[in-house]
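Participant: here is a sequence together with a model predicted from it:
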Amino acid sequence: MSETKVYDASCHCGDVKYKVRLTFPPKPGYYDAETIRIYKCNCSTCHKLALFHLRPIHPADDFIVTCPTDIEELGSYSPYTGFAKFYFCKKCGTRTFGLGAYWEQVDLDVEKWAGNENSEGKVQKVWKSNPKDLEYEVDGKKESKTMHYVSVNAVTIEDGQGIDLREWHDKGWIFYVQNRDQTKGEDIRKREPHPSGMY
């Protein structure tokens, strides 16, 4: 039986706070559109940043940043093409989430957004994400597609909310993704990381 719930998350010092809506358990397929994705990637960026990816189903609707009020207060690192940025707290250094999208600040009743129908209607400014057009070249032709990438660092979800990261491994919910060597063939698997990856 699946359960959808909003989880609180933060950096170590608490200067960065966000909320993410997740539905557990995930469906079995990595490419299933209507499921959260839990994975560890062996590319040099994800490996060296020690990212434990947890991707919500609907990035625009299932993820908000409540603190800081100015997104420019976050540190960011943008490898390779610059499409995705990996954000971190400038004070404690915790990597909190990655985003390949546009930021938009909106006024939101956070309690109602989180599912509390008895909300008092208190509105606050939060940051949400919107899809971004990614331009690239194929055989000398320019092409574009709309992308919306949001991945939170699973280890930043607060304790005491019913999440046990050990359970994810024991139940085989974690996928291991091969992005370091594209010639290897098998790119997604469970139970064991690809070379240079981590458990």
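Facilitator: Now that the structure is in, tell me what you want to look at.
Participant: contacts, neighbours, all on C-alpha from now
Facilitator: Will do.
Participant: mind listing what's buried in stretch 151-167?
Facilitator: Residues Ser151, Val152, Asn153, Ala154, Val155, Thr156, Ile157 are the ones in stretch 151-167 that count as buried (16 or more other Cα atoms under 10 Å).
Participant: pipe those into CSV and attach distance to Arg55 and secondary structure per row.
Facilitator: Compiled in CSV, the buried residues of stretch 151-167 are given as follows (distance: Cα to Cα, whole Å; DSSP: H, G, I helix; E, B strand; the rest coil):
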residue, distance to Arg55, secondary structure
Ser151, 5, strand
Val152, 6, strand
Asn153, 9, strand
Ala154, 9, helix
Val155, 13, helix
Thr156, 13, helix
Ile157, 13, strand
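Participant: how about the residues you listed in JSON lines, adding distance to Glu167?
Facilitator: Below are these laid out as JSON lines (distance: Cα to Cα, whole Å):
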{"residue": "Ser151", "distance to Glu167": "20"}
{"residue": "Val152", "distance to Glu167": "18"}
{"residue": "Asn153", "distance to Glu167": "17"}
{"residue": "Ala154", "distance to Glu167": "13"}
{"residue": "Val155", "distance to Glu167": "13"}
{"residue": "Thr156", "distance to Glu167": "16"}
{"residue": "Ile157", "distance to Glu167": "15"}
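Participant: center of this protein - which residue?
Facilitator: For the chain, the residue nearest the mean C-alpha position is Ser151 (1.4 Å; Cα atoms, centre = their mean).
Participant: against that first model, consider the following:
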Amino acid sequence: MTSPTRRPYTGSCHCGATRYIIFLTLPHTPAPVQPGQQRSPNGVQNFYRCNCTLCHKAGLLHVRPLSPTDDFLLLTPLDPYTEMGDYTVAGLPYPPSHWLFCKGCGMRCVSVRGAGGVVILDVDEAGLGPVADRLREAGLVGPEGKVTAWRPEKPDGDDGAWNGYLSINGYSLDAGQEGLDLREWKEKGWVLYLDLLELKGKGCAAEVQYERPQDGGAY
């Protein structure tokens, strides 16, 4: 059996205007379900599908990295809140979530909450070696071996886990990458299913589960 290894993976929208890197540790180790748990766990890598009307109608496979700041880089565009379409959803008592989408092809690659900024990183020092050829082919590596990217800031305070929310749409990960096979995510029981369908009303959510989708959801 392959040992869990953290490495970068590339993703993009259909037209290529949105490009990103996410670090994932695969094979995945699913977080155990706690008694009465109704939300996806924070502070761990997790993959899940949600039956709320937004996630379900958008066809999202949520991929949450261990650390939004350390494990995600948006390569293009570099100013997502102005250069991408932004469907903003109120998240009371938390800050609003930005469900960003490409203005060209309309694909949703990333949802984020909180501020971010542009960084310049050395390809090798940042651990991007496994995807370096893909980045060079896309013209994203400068002459000195640097890449410029936007990434979320590390949040502060007690609500840091929610203020620093970031989820990428797993269906936007580029195919053909080593160790990345979305079929095995379902086959090996790595996908968590949440019950946040608004029609049920507050306080009526079922406990999260790995076995099968919640009512109103889908595999």
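Facilitator: Structure received. Bear in mind that the values here come from a model prediction, so they are computed numbers and not experimental data.
Participant: against His53 of structure 1, how distant is the equivalent of Leu166 of structure 2 over in structure 1?
Facilitator: When structure 1 is aligned by TM-score structural alignment, Leu166 of structure 2 is paired with Val150. The gap separating Val150 of structure 1 from His53 of structure 1 is 9 Å, by Cα to Cα, to the nearest Å.
Participant: neighbour count: the two, which is higher?
Facilitator: For Val150 of structure 1 versus His53, neighbours defined as other Cα atoms under 10 Å are more numerous around Val150 (25 against 22).
Participant: which residues touch the match of Leu166 of structure 2?
Facilitator: Under the criterion of Cα atoms under 8 Å, 6 or more residues apart in numbering, the contact list for Val150 of structure 1 reads Arg55, Pro56, Pro59, Phe97, Gly98, Leu99, Gly100, Ala101.
Participant: count the residues that sit near the residue lying closest to it once chain neighbours are set aside.
Facilitator: The shortest distance from Val150 of structure 1 to any non-neighbouring residue, by Cα to Cα, 6 or more residues apart in numbering, is to Leu99 (4.7 Å). For Leu99 of structure 1, the neighbour count with other Cα under 10 Å is 21.
Participant: cool, and the one 4 residues further on?
Facilitator: Per other Cα under 10 Å, the neighbour tally for Trp103 of structure 1 reads 15.
Participant: what's it aligned with over in structure 2?
Facilitator: So Trp103 of structure 1 corresponds to Gly116, using TM-score structural alignment.
Participant: next, the distance between the ends of stretch 136-152 of structure 2.
Facilitator: 23 Å.
Participant: next one: stretch 167-187 of structure 2
Facilitator: 22 Å.
Participant: how close does whatever residue of structure 1 lines up with Asn46 of structure 2 sit to Lys122 of structure 1?
Facilitator: Applying TM-score structural alignment, one finds that Asn46 of structure 2 aligns to Arg37 in structure 1. Relative to Lys122 of structure 1, Arg37 of structure 1 is positioned 32 Å away (Cα to Cα).
Participant: who's more crowded, these two?
Facilitator: The neighbour comparison of Arg37 of structure 1 against Lys122 (other Cα under 10 Å) goes to Arg37, with 23 against 11.
Participant: how about that one: what's its closest non-neighbour residue?
Facilitator: Once flanking residues are discounted, Arg37 of structure 1 sits nearest to Arg55: 5.1 Å by Cα to Cα, 6+ apart.
Participant: element containing Arg166 of structure 1, please.
Facilitator: helix 165-170 (DSSP states H and E).
Participant: compared with structure 2, how much does the following helix or strand past that helix deviate?
Facilitator: Helices and strands here follow DSSP H and E; after helix 165-170 of structure 1, the next one along the chain is strand 175-177. Taken over the aligned residues, the distance from strand 175-177 of structure 1 to structure 2 averages 0.4 Å (mean Cα distance after the TM-score superposition for structure 1).
Participant: list the residues that contact the aligned partner of Cys105 of structure 2 in structure 1.
Facilitator: Residue correspondence to structure 1 (TM-score structural alignment): Cys105 of structure 2 is matched to Cys92. Each residue near Cys92 of structure 1 by Cα under 8 Å, 6+ apart is listed here: Cys11, His12, Cys13.
Participant: which residue, other than its chain neighbours, is closest to the counterpart of the last one in structure 2?
Facilitator: When the structures are aligned by TM-score structural alignment, the residue of structure 2 matched to Cys13 of structure 1 is Cys15. Spatial nearest neighbour of Cys15 of structure 2, excluding adjacent residues (Cα to Cα, 6+ apart): Cys105 at 5.9 Å.
Participant: quick one: secondary structure of the one you found?
Facilitator: coil (DSSP: H, G, I helix; E, B strand; the rest coil).
Participant: what about it, distance to Leu61 of structure 2?
Facilitator: Cys105 of structure 2 is 18 Å from Leu61 of structure 2, by Cα to Cα.
Participant: burial count for Ser119 of structure 1?
Facilitator: 13.
Participant: that one contacts Trp113, doesn't it?
Facilitator: No - in terms of Cα atoms under 8 Å, Ser119 of structure 1 does not count as a neighbour of Trp113; the distance is 9.3 Å.
Participant: where along structure 2 do the helices fall?
Facilitator: For structure 2, applying DSSP state H gives helices covering 53-58, 80-83, 132-137, 160-163, 182-187.
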